[in-house]
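Engineer: missing the sequence, but the structure's below:
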């Protein structure tokens, strides 16, 4: 994905429930169909972020481990 088409939201160091709460707040500012990359070190994020996407209707495009955390690529619902 080209750099111009993505927003990296660094939430490393935050603990549950902050990664989901901050992601939800940021998603409200994005245009429908926009992509956001959320990076977190919270071990519960691998449960919480997919659940958040499912609840709010966003598409979890990708989920992958990275270093000491996890990276999620989320597409805002149209």
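Structural biologist: Right, received. Where do you want to start? It should be emphasised that the depicted structure is a prediction, and the values quoted were computed from it without experimental measurement. Numbers count the residues shown, from 1 in each chain.
Engineer: hey, let's count contacts and neighbours off CA atoms from now on
Structural biologist: Noted.
Engineer: burial of the closest residue to residue 32 other than its chain neighbours, as a residue count?
Structural biologist: Nearest in space to residue 32, with sequence neighbours left out and distances taken as CA to CA, 6 or more residues apart in numbering, is residue 78 at 4.4 Å. When counting by other CA atoms under 10 Å, one arrives at 10 neighbours for residue 78.
Engineer: want to compare, so here's the second one:
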């Protein structure tokens, strides 16, 4: 994905990766995020893009249960999806 393809919430991130779960329904955004986090080091930031309203509750709940922290949550205004959100999780140890 080029910088021109990325919604503004993902631009300029120094580290981390994006899990694009737009169009997927519960529980798939969390499943995709968990798979991406599986072999990552503590301190890694992963951002999940989701259009599923449940992800705004499910991702923070998953993060708490796994010892991670939600560090940002913001809309993706130019994503093409009216209700798309970017939720960034910093992985714990």
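Structural biologist: That came through fine. Being a predicted model, the structure only gives us computed values, none of them experimental.
Engineer: Dead centre of structure 2: give me the residue that sits there.
Structural biologist: residue 48 (1.6 Å; CA atoms, centre = their mean).
Engineer: can you tell me which residue in structure 1 aligns to that residue?
Structural biologist: Counting by TM-score structural alignment, residue 48 of structure 2 lines up with residue 38 in structure 1.
Engineer: Against residue 77 of structure 2, how distant is the closest residue to residue 50 of structure 2 other than its chain neighbours?
Structural biologist: In space, and not counting its chain neighbours, residue 50 of structure 2 is closest to residue 22: 4.3 Å by CA to CA, 6+ apart. The gap separating residue 22 of structure 2 from residue 77 of structure 2 is 13 Å, by CA to CA, to the nearest Å.
Engineer: who's more crowded, these two?
Structural biologist: Neighbour totals were compared for residue 22 of structure 2 and residue 77, and residue 22 leads with 19 against 14 (other CA under 10 Å).
Engineer: Relative to residue 92 of structure 2, how far out is that one?
Structural biologist: 25 Å.
Engineer: quick revisit: who are the contact partners of the match of residue 48 of structure 2?
Structural biologist: Listed by CA atoms under 8 Å, 6 or more residues apart in numbering, the contact partners of residue 38 of structure 1 are 8, 9, 10, 11, 23, 71, 72, 73, 74.
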